[in-house]
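1. How does the following fold in three dimensions:
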Amino acid sequence: MAERDKAFVEFVEAATPSLRRTAYLIGGDRHKADDVVQETLYKVYLAWPKVQRAGNPFAYARRMLVNVAYDGGRRPWRREVTIAEVPEHDAHGGDFATGHAERDEVLEALRALGPRQRACIVLRYYEDLSVEQTAEILGCSESTVRSQASRGLDALRKAIDRRRSPAL
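-> The predicted model follows:
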C-alpha cells in the first residue's frame, strides 16, 4: 500500500465516527448520513495531497461534509422522509428509556430547524467548535453564526417546551 493511501486509511478510521454523527445530526437520517460521509471521504481522497499540506485534514473534511450535506438536500431526488432512528453511541449510564426519550425530543426538534441553523447548532454545541471555526466551515461571518445559533437554540427550546406542555 502506498504511503499516501496508508495515511488516508488512518485518517478515515479516526474521523469516520465523528463525521457520521455530525452528518446524522445535520441531515436527520442515518442512511443519508452514511451517503454524505462516503461522498465526503471520496472527495477528501481526491484532494488528499492538498489536504495533508493544509495541515488539518479533519477540519477540511468537516467543512466538506457540511457542503455535501447541503448539496444533497438541494437535489430533489434526495429528499426522502426521515426515519426516527438514532445511530449507536456510547451509553453514559442513567435511565435508558428516559435518556432515549429526551434524545428523541431533541432530535425531532433539531430536524425541524432550517439547514443553516441546524448546522450551526451541531457544529457549535455538539462538535464544540468555536464561533470562528464554525464560520470558517460554513463559509459565513461570525455574526451570522452567532445569530443562527441563537435563533436555532430559541427554536429548539420552544419546540421542546411545546412537546412537554400538555395541550389545553
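2. Please make it C-alpha for all contacts and neighbour counts, starting now.
-> Will do.
3. Disregarding flanking residues, what is the spatial nearest neighbour of the residue nearest the centre of the chain?
-> Centroid-nearest residue in the chain, with Cα atoms, centre = their mean: residue 22, separated by 2.6 Å. Distances taken as Cα to Cα, 6 or more residues apart in numbering place residue 122 nearest to residue 22, at 6.9 Å, with adjacent residues excluded.
4. here's the other one to compare against:
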Amino acid sequence: MPSTPFDEYVAARGMGLLRFAYLLTGDHHLAEDILQEALAKLHGRWSRLADTDQLTAYVRKAILRQYLTWRRRRSSGETPSELSLDFSAPGSDHAEALAERDSLWHALAGLPRQQRAAVVLRFYEDLDDDEIARLLKCSVPTVRSHISRGLARLRDSVHTVRGEAR
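-> Model (predicted):
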C-alpha cells in the first residue's frame, strides 16, 4: 500500500512530536494518546494543511490544545514517577542526581497546566513570548508571569532536595 503525505509526515516528525507531548504530560502512554488524538483530528483536514508553511507549528498547537483539554477533564490524582531525561552533572553522585531529577520532574508535573505549557514551550520548543501568548491565547505579560512562577517553583524544588536554604 503506498504511503500518503500524512503517513510520511508522521514517520518523519512523529518522534519529535511525541517528545513534545511527553514533556507536556510527563507520562509516555498519555503522550502517545494525546498525540494520536491530535493527529486523528488533523487527518481529515490533512490535504488542506499539507500546503501550509507552518505545518509542524500547527500540529504542535493541536497537541498543546489536546493536552490543555485533557488537563481540564482529568479527574485522577496520578502523577508521573519517572523521567527519561538526565539532568545530572558529570562526576556527581548518581543517587543524588536521581533524587534531584525526580524532584524536578514532580515539580514540573505539579505546575498548573498553563505554567507547565509555557515552560515547555519556552525551554523545549524555544518559542518567544509572543508565540507562546498566541498559542496559549493569553497576553505576553501573562506568559512571562507563567514562566517566572513556574521556574520559581522548579528552583524551590531543587533547593529543597539539596537541603539548601532559600
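5. Can you give me the TM-score here?
-> The TM-score (TM-score structural alignment, normalised by the length of the second structure) is 0.82; 163 aligned residues with a Cα RMSD of 2.7 Å.
6. how near is the counterpart of the residue nearest to residue 22 of the first structure in the second structure to residue 113 of the second structure?
-> Under the alignment (TM-score structural alignment), residue 122 of the first structure maps onto residue 120 of the second structure. For residue 120 of the second structure, the distance to residue 113 of the second structure equals 10 Å [Cα to Cα, to the nearest Å].
7. likewise residue 2 of the second structure?
-> From residue 2 of the second structure to residue 113 of the second structure the distance is 40 Å (Cα to Cα).
8. Comparing those two, which residue is more hemmed in?
-> residue 113 (20 against 5; other Cα atoms under 10 Å).
9. contacting residues around that one?
-> 68, 71 (Cα atoms under 8 Å, 6 or more residues apart in numbering).
10. Can you tell me the closest non-neighbouring residue to residue 116 of the first structure?
-> Here the residue nearest residue 116 of the first structure, using Cα to Cα, 6+ apart, is residue 148, at 7.1 Å.
11. Same check on residue 25 of the first structure?
-> Per Cα to Cα, 6+ apart, closest to residue 25 of the first structure is residue 122, 6.6 Å.
12. measure that neighbour to residue 52 of the first structure for me?
-> 25 Å.
13. what's the matching residue for residue 141 of the first structure over in the second structure?
-> In the second structure, residue 141 of the first structure lands on residue 139 (TM-score structural alignment).
14. pretty sure its match contacts residue 133?
-> Yes. Counting by Cα atoms under 8 Å, residue 139 of the second structure sits close enough to residue 133 to count as a contact (5.5 Å).
15. Which one's more surrounded, these two?
-> Neighbours were counted for residue 139 of the second structure and for residue 133 using other Cα under 10 Å; residue 133 has more, 18 against 14.
16. From residue 105 of the second structure, how far out is the more buried one?
-> 24 Å.
17. Cool, thanks, talk later.
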